[in-house]
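Student: Can you look at this prediction? I've put the sequence above it.
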Amino acid sequence: MAAKIPFVREMEFTYEEPQQVSPLIRRLVANNPGPFTYLGTGVYIIGRGDVAIIDPGPDKPEHIEALLRAVEGERVTHIFVTHRHMDHSPAAHPLARATGAKVYASTEPPKPSDCDELRLEAGDDHIFTPDLDVSDGDRFSGPGWTIEAVSTPGHTSNHMAYALLEENALFPGDHIMGWSTTVIGPPDGDMSAYFASLEKVRDRNYDTLWPTHGPPVREVRPFVEAYLAHRLAREAQVLAQLESGKRLIKDMVNEMYADVDKRLHPAACHSVLAHMIRLVELGRVATEGPPCVDNEYWLKRA
């Protein structure tokens, strides 16, 4: 069994209605629930008067209208995007055109795949390009609030979290979610980078995580430790599957994720692939050619 994570899944809200969730944070949940978005995309509005918006969500007219109502009479100065997936970034530029704000995100391009065409999650937003590049440690401010960019590659190569310094809180996008583990889909997703990013977030000792999907995480350090332990346990499961003679990832997933919604099994295959790539890099597993979902894998003996 993989390590247990103390998930938090209960959240009271009304779709497309802003809710004050902390002194500086309002949350508005888009009406786009699903197996990867959970209850929907949570959009965060920071501050009052001159405000920032984090992960504006899908490009749906009713959603953008709801966001504009939520900031009526205020000035949107910054629109931050954690990564270019269809449930996070598409509303950024329509919202920017309506408000005059600039869109901020990492401009590092995603890594294309040369062997797997499986579409994961809500899909990539291939046309998204920010107005301004964001790098690790960059700071942005408004009246009473300061946002710091925190590079967290792993879920995607260009994933950027954002810290609200005044509340010692982090908006981790899809890097860490309270309701579920995070999909790591190679080649843009990288398990080794993900481990390093989890350790980075853990060691910064934030008081609260506000994921884009689902409720906040209040006990941050033990939660992230459980996330790390879960991944290490999954890695041990992969090695055990190989030891038992299984060579195909899909066969491993059917056993390892037997209690998980089968709609998520294709994504689980890519998470197992991410572990497999890491194990190949560590010299513990071998395969022929570039590691792909349909390859055969075997243990390397000393």
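Tutor: Perfect, thanks for sending it.
Student: going forward, measure contacts between C-alpha atoms and count neighbours the same way
Tutor: Fine.
Student: I'd like to know how far the residue most central in space within the chain sits from residue 280.
Tutor: Compute the mean C-alpha point of the chain, and by Cα atoms, centre = their mean the closest residue is residue 174, 1.4 Å away. Going from residue 174 to residue 280 by Cα to Cα, to the nearest Å gives 25 Å.
Student: Use this one as the comparison:
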Amino acid sequence: MADLPTGVPMRLEPLVTRILAPNASAYTYTGTQSYLVGDTDVAVIDPGPDDPAHLAALRAAIAGRAVRAILVTHHHRDHSPASRPLAVATGAPIMGAAAFEPEDGGARADAAFDPDYRPDRVMAEGEQVAGAGWTLTAIATPGHTSNHLCFALEPTGALFSGDHVMGWATSVVSPPDGDMGAYMASLEKLLGRDDRVYYPGHGDAVDTPQRLVRGMLGHRKQREGQILRLLREAEQAVPAMVGRMYAGIDPRLRGAAERSVLAHLYDLRGRGLVIDHPRGKEETWRIAA
């Protein structure tokens, strides 16, 4: 996967072609993966960043075919900005995740919001878009973001999982838009499906999706257990917990780890298991009495 060239169309199966964007980073792995779905006409899933080279690669892969829809799984700037110039170039509608305006001014630890994302059509659970020989169904999977969608390619058993389930790492869940309780519920939802393969926004295709999702659920429950054990020892702040929980973490990812721990704490607080205690500029947490 690390040697995959950017901008080169790769046919993954008869109706699915992948094009890698040149935006590799600590948060995007080798880059954002855009997908073309279809043969005689196509949908584009997650067109990626507004990068001229990537847009040229997408247009070359489309090769003059009709584009029925530009589908966006969520509103992060490594997934949605190219939707606008691609819509101008192809005349296709932008569809999928709802637009979102952060209430906290946009303070984030993972990929930043795309403030200009405005879909022509918001898709709800079960809504579909179709072309010649293919149908894509929206699957609501909030958690990584409040508006995250996956898209199921009917009836092949392929699921485009965006950043909800990735092929290289677990998703960052960053409040207030990210919600750990919703994320866990969305994982449980996917566990109840019988998809054959996941095509994620980042990383390799997942050919044992149910096993991976079970592992992700177990990992999050393990993190929750770590947090509760630490708070039983003493009241403490998130940075101190991260220092204990993520030994040896890449310093570039420490902020993301702190956001995910905070998401767990908000979920635990909502369930009445922990209490937050503001102490000047630093918030501490303790076990609920």
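Tutor: Arrived safely, thanks for sending. Treat the numbers as computed from the prediction; the structure is a model and nothing was measured.
Student: so what's the equivalent of residue 62 of the first structure over in the second structure closest to, chain neighbours aside?
Tutor: For residue 62 of the first structure, the equivalent position in the second structure is taken to be residue 53, counting by TM-score structural alignment. Closest residue in space to residue 53 of the second structure, ignoring its immediate chain neighbours: residue 7 at 7.4 Å, by Cα to Cα, 6 or more residues apart in numbering.
Student: what secondary structure does the one you found sit in?
Tutor: Look at residue 7 of the second structure: counting by DSSP: H, G, I helix; E, B strand; the rest coil, its state is coil.
Student: list the contacts for the equivalent of it over in the first structure?
Tutor: Aligned by TM-score structural alignment, residue 7 of the second structure pairs with residue 16 of the first structure. Residues near residue 16 of the first structure by Cα atoms under 8 Å, 6 or more residues apart in numbering: 28, 29, 30, 31, 63, 66, 67.
Student: which SS state does the residue nearest to the centre of the first structure fall under?
Tutor: Residue 174 of the first structure is classified as coil under three-state DSSP.
Student: quick one: the strands in the stretch 201-302 of the first structure?
Tutor: With DSSP state E, counting those that start in this stretch, the ranges of strands along the stretch 201-302 of the first structure come out as 208-209, 285-287, 297-299.
Student: want to throw these into CSV with distance to residue 183 of the first structure and mean neighbour count?
Tutor: CSV is the format used below for those (distance: least, Cα to Cα, whole Å; neighbours: other Cα atoms under 10 Å):
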stretch, distance to residue 183 of the first structure, mean neighbour count
strand 208-209, 18, 21
strand 285-287, 21, 18
strand 297-299, 21, 20
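Student: Would you format these as TSV with distance to residue 244 of the first structure included?
Tutor: Output for those, formatted as TSV (distance: least, Cα to Cα, whole Å):
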stretch	distance to residue 244 of the first structure
strand 208-209	39
strand 285-287	14
strand 297-299	10
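Student: Where in the second structure does stretch 72-92 of the first structure fall?
Tutor: Using TM-score structural alignment, stretch 72-92 of the first structure corresponds to residues 63-83 of the second structure.
Student: returning to what we had before: quick one: what's aligned to the residue nearest to the centre of the first structure in the second structure?
Tutor: Taking TM-score structural alignment, residue 174 of the first structure has residue 163 as its aligned residue in the second structure.
Student: List the residues that contact that match.
Tutor: 144, 171, 200, 201, 202.
Student: Among those residues, which one has the most neighbours?
Tutor: Counting neighbours by other Cα atoms under 10 Å, residue 201 leads the contacts of residue 163 of the second structure with 29 neighbours.
Student: That one contacts residue 32, doesn't it?
Tutor: Yes: counting by Cα atoms under 8 Å, residue 32 is a contact partner of residue 201 of the second structure at 5.6 Å.
Student: Need the residues touching each of these two.
Tutor: Here residue 201 of the second structure and residue 32 share no contacting residue, scored by Cα under 8 Å, 6+ apart.
Student: Report the spatially nearest residue to residue 9 of the second structure, omitting neighbours in sequence.
Tutor: Take residue 9 of the second structure and drop its neighbours on the chain: the residue closest to it by Cα to Cα, 6+ apart is residue 19, 4.9 Å away.
Student: Report how many residues lie close to the one you found.
Tutor: When neighbours are counted by other Cα under 10 Å, residue 19 of the second structure comes out with 25.
Student: same deal with residue 166 of the first structure?
Tutor: Neighbours of residue 166 of the first structure under the rule other Cα under 10 Å: 12.
Student: so what's it up against?
Tutor: Contacts for residue 166 of the first structure were tallied using Cα under 8 Å, 6+ apart; they are 144, 145, 146.
Student: In contact with the closest residue to the first one other than its chain neighbours, which residues?
Tutor: Put plainly, it is residue 144 of the first structure. Leaving aside its chain neighbours, residue 144 of the first structure sits nearest to residue 47 (6.9 Å; criterion: Cα to Cα, 6+ apart). Neighbour list for residue 47 of the first structure: 24, 25, 142, 143, 144, 145 [criterion: Cα under 8 Å, 6+ apart].
Student: What does residue 47 of the first structure correspond to in the second structure?
Tutor: Aligned counterpart of residue 47 of the first structure in the second structure: residue 38 (TM-score structural alignment).
Student: again with residue 264 of the first structure
Tutor: By TM-score structural alignment, residue 264 of the first structure lines up with residue 253.
Student: since we're on the residue nearest to residue 96 of the first structure when sequence neighbours are not counted, how many residues are nearby?
Tutor: In space, and not counting its chain neighbours, residue 96 of the first structure is closest to residue 102: 6.1 Å by Cα to Cα, 6+ apart. Here the number of neighbours of residue 102 of the first structure (other Cα under 10 Å) works out to 19.
Student: What's the separation between residue 271 of the second structure and residue 220 of the second structure?
Tutor: From residue 271 of the second structure across to residue 220 of the second structure, the span is 16 Å (Cα to Cα).
Student: same deal with residue 98 of the second structure?
Tutor: When residue 98 of the second structure is compared with residue 220 of the second structure (using Cα to Cα), they lie 26 Å apart.
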